[in-house]
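**Q** sequence plus predicted model, see below.
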Amino acid sequence: MTTPRAAAIYARISSDPGATHAGVERQLTDCRKKAEALGWGIGGEYVDNDLSAYSGKHRPEYARMMTDLADGLLDAVVVYNLDRLTRRPSELETFHDAIQAAGVAHVQFVTGEANMLTDDGLLQTRILGAFAAKESANISRRVRRKVEEVAAQGRPHGGARPFGYEDDKIGIRETEAGVYRQLVARFLAGESTRSLANWLNDQGIPTVTGKTWTTTTIKGMLINPRYVGLRAHRGTVVGRAVWEPLITDEDHRRILAKFAAKKTSGRRVPQRYLLSGMLRCGKCGNTLFSSARTERGKTTRRYVCSSGPDHGGCGKLTIAAAPVEDLIANFVLYRLDTPELADTLAGRSSADARTQELTTALDADTQQLEDLALAYANRDISMREWMTAKKPITQRLEATQRQLAAVTRTSALTGIVGDGAELRRTWDTLNLGRQNAIVAALVDRLTIGPGQPGARAVDPHRISVQWRH
């Protein structure tokens, strides 16, 4: 057989938390010495650092090496040990078939002399591969058991530090904790995750990895049980954590309820109209829909009663959006200064009691769903029994979440009741989500009556307001 002129050197290590590359560098050094001792030329070096060969995850450099072998750019392979090449028997067979198809006649390991290109050598390599896979499975089981133990004790584990906490994932970083509490307050007051992400990015507040904020990041952080002092493992809360919470259990429940309500509503696009979903047609009672009309290059925002199978309205009523929004905003700002509203909201203890009652019901139904799933997993009940029992519980959960969202709606009014004058000065600086939340907290329904043909201005008498409080 001819001496290889372009051998591939492959190095890999499963874990390199500090990204030092020290482990793979040692492998490369020993592989180079092996190739030199054999008199082989080196065609390329391929390194997968901090990547497992047992998990089945994509290894980009391994894939590149296999492509170069198939293309005839390499004629041999040098690896420190078999378990650096692979820890999965199925992948070993794939590697063997690939090098045979490529006509590669030389594979060398720095440790061990098994020649996988002979029948006896391949058998020995397969046995070594099976032992490597078994050892990886043992390591994985021990690591998994350790992680479960850490979770049960409420201690943190691995990964980047959470926003609001120090590097030990236990101590609170007050500057970030304050920002997180602001996020929670603003979200409960009606702001969208998109608005909150824009706010953080505009303020120049980075994520813990130094990246910009996205709506996905904001949502993930808001619903994360860690911030209420709970330890989760594989998506399930396993108990109280050793670190201090940043928010209360009640706020956490209200956050989850708001996201559940958003999911139920089906809204997926940014809100562009202040009164979306609040207006009713005075002729047929149907909800008015937002609709823009463009004529001669000018676009007018409108609310319309739409007919047809998807809307079901009479199609006979339209009102310009801008003037009606201005009128309702003025109504709301005036209402905020009335003593009657302050007196009504002063009796909020009953709302707090109702919140606690709904939260308790939510916990009970959630636990029942988990018990039901466990019964099915243990084969105590059939799939049909599980589905039959699950439906009424899920319906109760959805109804409770809607009620909880409605009861806690007045969070949007915190700190602004009795201060309408100040809010009037800053109203235009608020984003649309915040304005909508304030209006929705006070207004239950707005009915728009028919207008006069040819009228150029909106008649306030067309608008009937039904207040929540």
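**A** All right, it came through fine. Numbers count the residues shown, from 1 in each chain.

**Q** alpha carbons only for contacts and neighbour counts from here, please
**A** Noted.

**Q** what's the neighbour count on residue 143?
**A** Neighbour count of residue 143, defined by other Cα atoms under 10 Å: 12.

**Q** please apply the same query to residue 435.
**A** So residue 435, with other Cα under 10 Å, has 20 neighbours.

**Q** how about the lengthiest helix in the chain: buried residues?
**A** Counting residues, the longest helix found in the chain (DSSP state H) is helix 119-152. For helix 119-152, burial by neighbour count (16 or more other Cα atoms under 10 Å) applies to 122, 124-126, 128-133, 136, 147-148, 151-152.

**Q** how about stretch 440-449?
**A** 440-443, 445-449.

**Q** quick one on the thing from earlier: of the buried residues of helix 119-152, just say which sits nearest to residue 304.
**A** Lowest distance from residue 304 to those (Cα to Cα) belongs to residue 151, with 54.1 Å.

**Q** next up, the contacts around the closest one.
**A** Each residue near residue 151 by Cα atoms under 8 Å, 6 or more residues apart in numbering is listed here: 157, 231-233, 238.

**Q** which of the three states applies to residue 238?
**A** Local secondary structure at residue 238 is given as strand here, using DSSP: H, G, I helix; E, B strand; the rest coil.

**Q** put this beside the first:
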Amino acid sequence: MPRLYGFDDASRRRLRDDEVDATRQMVSRALSGQSNQDVAVWANGEGYRGTLGGEWKDASVGRLFRNPAIAGLRYDDDGELVDAGHPGAITREEFEALLAREQARRTKDAEPAYDYLLTGGGSTCGICNHDLGGARTNVGTPGYRCRPKDKKGIGGCGEVRIDAELLEDYVGEYVAAELLKPRIRSQIVKAQDAVRKKADSLKREIKDLEERQAELGRLYGNREISSEALVAGEREIAANLKDIRPRLRYAEQMVNFSLGHAKDLVKWWNTAPTASKRAITLLLLEKIEVFAASARGVRTVEPGRVVLHWRKLSDTSGG
């Protein structure tokens, strides 16, 4: 079985460093409105090739984008997306946006996919601290929402909603202003060095957990532990991996981010791929808290509604 682009092996236990960033950039370009053919032309122009050395085509880009494994997911027997137990190059939200984009391509009247900047832990509910997720309003406008608890008790308070463009423009203005400060670039480089060390530490943690997972299987195969012990051990390891892998993914995004020599930061922010904007946002901001508006229908960021917690770049290694 050939390996999937972005992974080191067919078992998909390890991401391939020289293909992960390419995958993320391809996805960002697709979600920003480029066609699969445009993405393929860009990838080939940058020198990227498929796992067998061939050039990218519209069809091969489409196959990659439809494979849930690139987000660390798989389809269960009911056709639902679930954690596949291996790392992913992109987030679940990005993959779901790719699916929505694919559906929009098939249905001309369908709403185009929206490339959310602050999902996947990028913004949190100021009331219950639950991560905000992307959710369209009844009229189809993209927004962020604290999803209420479902029947299994998973979710937040459901009290906070905000227009996506409103929140992202607000955050973008402050991030661009921060980047204009003297010496910020040198601080970013130092912070990225710290994040790189953190990413290496997370990789070691993942490797250790995977080795423990394999050891559990060996012990069970030799009948040295019971099936109950095996299930309990694997459940604990899976929970730890589920927590660590997104942290590693975001750390890698921060490490791979490059501002380059942009002279017009506002123009750069407005045209940069979402992955790049997300990386610099995560690098500069420790947390973005969003609170409920004073009344239903408020279309402004009222004082205190969005609270930006700036990261001390010298302390990034602990993030």
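**A** Perfect, thanks for sending it. All figures in this text were calculated on a predicted structure; none of them were measured in a lab.

**Q** what ranges do the helices span in structure 2?
**A** Using DSSP H, helices in structure 2 cover 17-31, 36-45, 58-66, 92-106, 164-179, 184-221, 227-256, 265-271, 274-284.

**Q** show me what the first one packs onto, helices and strands only.
**A** When you say that, I think you mean helix 17-31 of structure 2. helix 36-45, helix 92-106, helix 274-284 (3 or more Cα pairs under 8 Å, 6 or more residues apart in numbering; DSSP states H and E).

**Q** repeat that with 10 Å
**A** helix 36-45, helix 58-66, helix 92-106, helix 227-256, helix 274-284 (3 or more Cα pairs under 10 Å, 6 or more residues apart in numbering; DSSP states H and E).

**Q** and the angle for it with helix 227-256?
**A** 80 degrees (axes from the mean of the first three to the mean of the last three Cα atoms, to 10 degrees).

**Q** in helix 17-31 of structure 2, what's buried?
**A** Buried-residue list, helix 17-31 of structure 2, by 16+ other Cα under 10 Å: 19-31.

**Q** just flag the most distant two among these.
**A** 19 and 31, at 18.5 Å, using Cα to Cα across those.

**Q** distance of residue 90 of structure 2 relative to residue 278 of structure 2?
**A** From residue 90 of structure 2 across to residue 278 of structure 2, the span is 12 Å (Cα to Cα, to the nearest Å).

**Q** what touches both of the two?
**A** Common neighbours of residue 90 of structure 2 and residue 278 (criterion: Cα atoms under 10 Å, 6 or more residues apart in numbering): 250, 253.

**Q** who has more neighbours out of the two?
**A** Between residue 90 of structure 2 and residue 278, residue 90 has the larger neighbour count (other Cα under 10 Å), namely 25 against 21.

**Q** the more buried one reaches residue 24, doesn't it?
**A** Yes - look at residue 90 of structure 2 against residue 24 with Cα atoms under 10 Å: they come within range, at 6.3 Å.

**Q** quick one: common contacting residues for those two?
**A** 70, 253, 275.

**Q** let's have those in a markdown table, adding neighbour count and distance to residue 228 of structure 2.
**A** Listed next are these as a markdown table, based on neighbours: other Cα atoms under 10 Å; distance: Cα to Cα, whole Å:
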| residue | neighbour count | distance to residue 228 of structure 2 |
| --- | --- | --- |
| 70 | 27 | 31 |
| 253 | 26 | 38 |
| 275 | 25 | 41 |
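
**Q** pick the one among the residues you listed closest to residue 194 of structure 2.
**A** Residue 194 of structure 2 has its nearest neighbour among these in residue 253, at 13.3 Å by Cα to Cα.

**Q** residues contacting that closest one?
**A** Contacts of residue 253 of structure 2 by Cα under 10 Å, 6+ apart are 20-21, 24, 89-90, 192, 195, 247, 275-280, 282-283.

**Q** 6 Å instead?
**A** With contacts defined as Cα atoms under 6 Å, 6 or more residues apart in numbering, the neighbours of residue 253 of structure 2 are residue 279.

**Q** how many neighbouring residues does the equivalent of residue 213 of structure 1 over in structure 2 have?
**A** Counting by TM-score structural alignment, residue 213 of structure 1 lines up with residue 60 in structure 2. Residue 60 of structure 2 is flanked by 16 other residues according to other Cα under 10 Å.

**Q** measure residue 60 of structure 2 to residue 173 of structure 2 for me?
**A** 37 Å.

**Q** same thing with residue 245 of structure 2?
**A** Counting by Cα to Cα - residue 245 of structure 2 and residue 173 of structure 2 are separated by 30 Å.

**Q** same thing with residue 271 of structure 2?
**A** Counting by Cα to Cα - residue 271 of structure 2 and residue 173 of structure 2 are separated by 14 Å.

**Q** still on that earlier bit, filter the contacts of residue 151 of structure 1 down to the buried ones and express that as a PyMOL selection.
**A** Here is the PyMOL selection string for the buried members of the contacts of residue 151 of structure 1, based on 16+ other Cα under 10 Å:
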select buried, resi 231+232+238
